[in-house]
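Student: Dropping the sequence and predicted coords here.
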Amino acid sequence: MRKLFGTDGVRGTANVAPMTADMALRIGAAVGRYFRRDSGGVHRVVIGKDTRLSGYMFENALTAGLTSTGMNVLLLGPVPTPAVGLMTRSMRADLGVMISASHNPAQDNGIKFFGPDGFKLSDQAEAEIEALVEKGVEPAQAPNIGRAKRVDDARFRYGERVKSSLPRDLRLDGLKVVVDCANGAAHRAAPEILWELGADVIPMGISPDGTNINRGCGSTQPMAAAEMVVAQGAHVGICLDGDADRVIMIDENGAVADGDQFMALLAGRWAAEDRLAGGALVATVMSNLGLERFLESKGLRLERTAVGDRYVVERMRAGGFNLGGEQSGHIVMSDYATTGDGLMAGLHFLAEMVRSGQPASALARQFDPVPQLLRNVRYSAGQTPLEDAGVKAAIAASEADLAGTGRLLIRKSGTEPLIRVMAECTDEARLNAAVERVVGAVEQAL
């Protein structure tokens, strides 16, 4: 059982356990020892970060821990999470590290790890690293301490890789695009890449100050970008999150399209071109029933996984699939990237607009979603409301009420102390009643 790691690395409030400088140093030493080869040679790790103020602290602490075990550290500075996966592979590193809490508010931070293949670590690897953190590791002898060096062109290397995923002759001339960078890791890369491809770019969220990442902007709060699209007469909007590994699209009318609609668009297009590997899309248990029915209508399958883009990627790799993602906007195209890449996905949406000549509103509404309701209930450390008899009874009653017409999903968030209560049903009255019954029982138990 992992205690330190959640669904996407280690995450929490900065300077509050476990997200302290001391813990970051210990984690750095443990993961450095775990990945350092015994056969000699150069041992290398790349570290990227988003724009949070605490990123400086964790960057230094991780560097100290890693160099203490003999790892040479290459510091990429602020770059999107997918850039770390890319650079880990291209620089032949033993390990990649991203310092980010993704879509969380600025006071939070996190640490994500990539193996030498550029993919996120498995549960087993994280459990073994946790054991090393608890046990402690023997530092390298003085002559073998690692070095640290800044890499100045990481953003440009990433940009070239993103553009190379598109046809060489594709240009975005004539497209007016609002891009909301969430004051995060892509605040420079995203506008630059769109401009280089010929788009008329209207950037937002490009003035990070260490405390404003995801504040009133980005993929979790897209309304400001939606208003900008309408006000500027833009053709489309792209909303990234703090580390730019997820995307939410906005059509020319200001309507928001989530990851399910995006995946439906790509799956249908790729299947028509006979390049959807395995005839299936991989998504999580949170994806809408409407997506599943859309795929079935085209003779395709939906493979569901636990929540978390790395579980999506694990299933894609195991089954030989090349398209997957999450309703929240992680879009994984494994032909081009090892993890979700919001900017790359956004560019592929624009490419489809150019290819088809259709407006964003036509492309972003591939199916009618089944009504879905999600409620979050916050809990404190040590509380276990899902073990309460009243909560279990409420869940059973709601499941029985939705049987045959919908579904109920109850889970703990892997990134925040929240109980997530989600249901889908064609009858909205039954939907609301089912969710409120469970939420009420959880709140009473707390």
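Tutor: Right, received. Where do you want to start?

Student: going forward, measure contacts between C-alpha atoms and count neighbours the same way
Tutor: Will do.

Student: Can you give me every residue that contacts the closest residue to residue 132 other than its chain neighbours?
Tutor: In this structure, residue 132 finds its nearest non-sequential neighbour in residue 30, 5.4 Å apart by C-alpha to C-alpha, 6 or more residues apart in numbering. Applying C-alpha atoms under 8 Å, 6 or more residues apart in numbering, we find residue 30 in contact with 65-66, 129-130, 132-133, 136-137.

Student: quick one: the host helix or strand of residue 30 to chain centroid distance?
Tutor: Element membership for residue 30 (DSSP states H and E) is helix 21-35. Relative to the mean C-alpha coordinate of its chain, helix 21-35 is positioned 23 Å out (C-alpha atoms, centre = their mean, to the nearest Å).

Student: For the stretch 1-150 of the chain, which segments count as strands?
Tutor: 10-13, 44-49, 72-78, 95-99, 108-114, 148-150 (DSSP state E, counting those that start in this stretch).

Student: Hmm, residue 215 is touching residue 107, no?
Tutor: No - between residue 215 and residue 107 there is no contact under C-alpha atoms under 8 Å: 11.0 Å.

Student: And the helices in this protein?
Tutor: With DSSP state H as the criterion, the chain has helices at 21-35, 55-68, 81-90, 123-135, 154-164, 189-196, 223-232, 259-272, 289-297, 309-319, 342-356, 360-363, 389-402, 428-445.

Student: now, of those helices, which is deepest in the fold?
Tutor: Greatest average neighbour count among these goes to helix 81-90 (a mean of 25), per mean count of other C-alpha atoms under 10 Å.

Student: what residues does it touch?
Tutor: Residues contacting helix 81-90 (C-alpha under 8 Å, 6+ apart): 45-49, 93-98, 114-119, 154-155, 158, 243-245, 337-341.

Student: Got a ChimeraX select line for the buried ones in these?
Tutor: Per 16 or more other C-alpha atoms under 10 Å, the buried members of these correspond to this ChimeraX selection:
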select :45,46,47,48,49,93,94,95,96,97,98,114,115,116,117,118,119,154,155,158,243,244,245,337,338,339,340,341
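
Student: Can you tell me how far the residue of the chain positioned farthest from its centre is from residue 69?
Tutor: Centroid-distance maximum for the chain: residue 143 at 39.0 Å, with C-alpha atoms, centre = their mean. Residue 143 sits 11 Å away from residue 69, going by C-alpha to C-alpha, to the nearest Å.

Student: for comparison:
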Amino acid sequence: MRRLFGTDGVRGLAGIDVTADLALGLAQAAARVLGRSAREESRRPIAVIARDPRVSGEFIAAAVAAGLASSGVDVLDAGVIPTPAAAFLVANARADFGVMVSASHNPAPDNGIKFFARGGKKLPDEVEDLIEAALTEPKLSPTGREVGRIRRFADAEDRYVVHLLGTLSERLDGVHVVLDCAHGAAAGISPDVFRDAGARVTVIGNSPDGFNINDSVGSTHLEQLSVAVREHGADLGIAHDGDADRCLAIDHEGNVIDGDMIMVILAISMSQRNLLKDHTLVTTVMSNLGLRIAMDNHGISVVETGVGDRYVLEALNAGNYSLGGEQSGHVIISDHATTGDGILTGLQIVAEMVRTGKTLKELASAMTVYPQVLVNVRGVDRSRALNDEVIAQAVTQAELALGENGRVLLRPSGTEPVVRVMVEAREQHTAAQLADDLADVVRARTAL
């Protein structure tokens, strides 16, 4: 049977996959599992709920609130705020858990439900499995005074804004930043935060109507931001996704600064200021080889994880490290956040520009990006790809050909009959040729 929870909560087409009935049931199940400690302490559990501005979030969040309150949980409804704000508020309000209704960078018809444990931390797989199992258990059915209350979390935004500003050690006066809020959850917060910090702000993607979230704007569509930065003569651009847990950037010339470059900039800065625990950065196997070389040049170790910010978080927590993230722009600064926070990341990038007096392009030059070619080989047996001797020999030969000037990664998809072949090399044509050759071998040896 297919697991209900994916790599980041439950997600799908709202009204078909993510229904009001499912939201109600998940909330009731979560009340049983995540509210257990509070009940054992003879007190009523408290939960923070929030959503991004997509229209389906209205009925899904209402169903979640109903499921929680009917299960004896007091609900603090924070309304439309970023995912990292919801995580922060769970800890700040000393709630027992939190619920975020969002499909992140997905298009408007999709939606999702993710849970945070006490302290604003993402749930491990085993706890998600307990919630899924609890869907078939008897529901909690309190009555009278034991029924939960639903209240507006009136100062939710203010608490989060104060928290963000408190992470800065200097003002951002004199820096002109263009913000792309993806018509999402950042729209009501990010521009105010940057202005309060002293930056001059121009905003695009800042008119959410429930249907236009991530539509040709935001971190998955950087073209408009690049144009806006150049047209306004800004120092940089910052792009969020729909729930503002990502940050990608544009330098003053319109060039993309991806998550790898952002991590390099922040890691070097934090290491120089003795803020990088064990001088170690956590990233995934998909990060560019140039990141690893840049970190080695600055005496910074790299811990690699599987693809997905939850695995980065697990490694950060296990090693008590300070910084980690993904090429996609999920950057986790663990001294200030329990999850990726696009607004926080953007603030820290601008702060480093102020501290050093350098442009974003100059800061990003610490990393040389290696050409990276990814080929998806479809219609193949994923498990056979990792155990085939001929494929292993082909990978070894490619690695020998590259030497220290590149790398090879074969990664089976976790959800479909696809094997991803990734090759990095100093020259684009070399990476492309080796990737195509390896893809041919994988296709021939594992075709279904």
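Tutor: Perfect, I can see it now. For clarity, every value in this text was computed on a predicted model and none was experimentally measured.

Student: if we can go back for a sec, could you say which one of the strands of the stretch 1-150 of the first structure comes nearest to residue 264 of the first structure?
Tutor: Among the strands of the stretch 1-150 of the first structure, the nearest to residue 264 of the first structure by C-alpha to C-alpha is strand 108-114 (27.9 Å).

Student: what's the mean distance for the closest one versus the second structure?
Tutor: With mean C-alpha distance after the TM-score superposition for the first structure, strand 108-114 of the first structure departs from the second structure by a mean of 1.1 Å once superposed.

Student: That strand aligns to what range in the second structure?
Tutor: Residues 110-116 of the second structure are where strand 108-114 of the first structure lands when matched by TM-score structural alignment.

Student: which residues are in contact with the matching stretch?
Tutor: 8-14, 18, 23, 54, 56-57, 87, 90, 97-103, 122-123.

Student: Quick one, which of the strands of the stretch 1-150 of the first structure gets closest to residue 311 of the first structure.
Tutor: strand 108-114 (13.7 Å).

Student: Compute the inter-axis angle for the closest one and helix 55-68.
Tutor: 40 degrees (axes from the mean of the first three to the mean of the last three C-alpha atoms, to 10 degrees).

Student: how about the residue farthest from the centre of the first structure, what does it touch?
Tutor: Residue 143 of the first structure neighbours (C-alpha under 8 Å, 6+ apart): none.

Student: How much space separates it from residue 30 of the first structure?
Tutor: 19 Å.

Student: go on, residue 403 of the first structure?
Tutor: In terms of C-alpha to C-alpha, residue 403 of the first structure sits 47 Å off from residue 30 of the first structure.

Student: Repeat that for residue 38 of the first structure.
Tutor: 15 Å.

Student: What of residue 398 of the first structure?
Tutor: Separation of residue 398 of the first structure from residue 30 of the first structure (C-alpha to C-alpha) stands at 44 Å.

Student: again with residue 51 of the first structure
Tutor: 25 Å.

Student: need the contact list for residue 159 of the second structure.
Tutor: residue 89.

Student: From residue 318 of the second structure, how far out is it?
Tutor: 28 Å.

Student: Also residue 86 of the second structure?
Tutor: 23 Å.

Student: With residue 38 of the second structure instead?
Tutor: 26 Å.

Student: can you check residue 154 of the second structure too?
Tutor: Distance from residue 154 of the second structure to residue 318 of the second structure, by C-alpha to C-alpha: 35 Å.

Student: and what of residue 309 of the second structure?
Tutor: Where residue 318 of the second structure is concerned, residue 309 of the second structure sits at a distance of 14 Å (C-alpha to C-alpha).

Student: what do you get for residue 165 of the second structure?
Tutor: Taking C-alpha to C-alpha, one finds residue 165 of the second structure at 28 Å from residue 318 of the second structure.

Student: how about the helices of the first structure in JSON lines, adding distance to residue 182 of the first structure?
Tutor: Converted to JSON lines, the helices of the first structure look like this (distance: least, C-alpha to C-alpha, whole Å):
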{"stretch": "helix 21-35", "distance to residue 182 of the first structure": "25"}
{"stretch": "helix 55-68", "distance to residue 182 of the first structure": "16"}
{"stretch": "helix 81-90", "distance to residue 182 of the first structure": "14"}
{"stretch": "helix 123-135", "distance to residue 182 of the first structure": "29"}
{"stretch": "helix 154-164", "distance to residue 182 of the first structure": "17"}
{"stretch": "helix 189-196", "distance to residue 182 of the first structure": "11"}
{"stretch": "helix 223-232", "distance to residue 182 of the first structure": "10"}
{"stretch": "helix 259-272", "distance to residue 182 of the first structure": "17"}
{"stretch": "helix 289-297", "distance to residue 182 of the first structure": "27"}
{"stretch": "helix 309-319", "distance to residue 182 of the first structure": "20"}
{"stretch": "helix 342-356", "distance to residue 182 of the first structure": "12"}
{"stretch": "helix 360-363", "distance to residue 182 of the first structure": "21"}
{"stretch": "helix 389-402", "distance to residue 182 of the first structure": "36"}
{"stretch": "helix 428-445", "distance to residue 182 of the first structure": "31"}
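
Student: what residues are up against the nearest residue to residue 325 of the first structure once chain neighbours are set aside?
Tutor: Leaving aside its sequence neighbours, residue 325 of the first structure sits nearest to residue 331 (C-alpha to C-alpha, 6+ apart; 4.4 Å). By C-alpha under 8 Å, 6+ apart, residue 331 of the first structure lies in contact with 245-247, 259, 263, 323-325, 340-342, 345.

Student: Turn the residues you listed into a markdown table, columns for distance to residue 184 of the first structure.
Tutor: Listed next are those as a markdown table, based on distance: C-alpha to C-alpha, whole Å:
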| residue | distance to residue 184 of the first structure |
| --- | --- |
| 245 | 11 |
| 246 | 12 |
| 247 | 13 |
| 259 | 20 |
| 263 | 24 |
| 323 | 25 |
| 324 | 24 |
| 325 | 21 |
| 340 | 16 |
| 341 | 14 |
| 342 | 12 |
| 345 | 17 |
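
Student: wait, which of these is closest to residue 367 of the first structure?
Tutor: Nearest member of the contacts of residue 331 of the first structure to residue 367 of the first structure, counting by C-alpha to C-alpha, is residue 263, at 10.9 Å.
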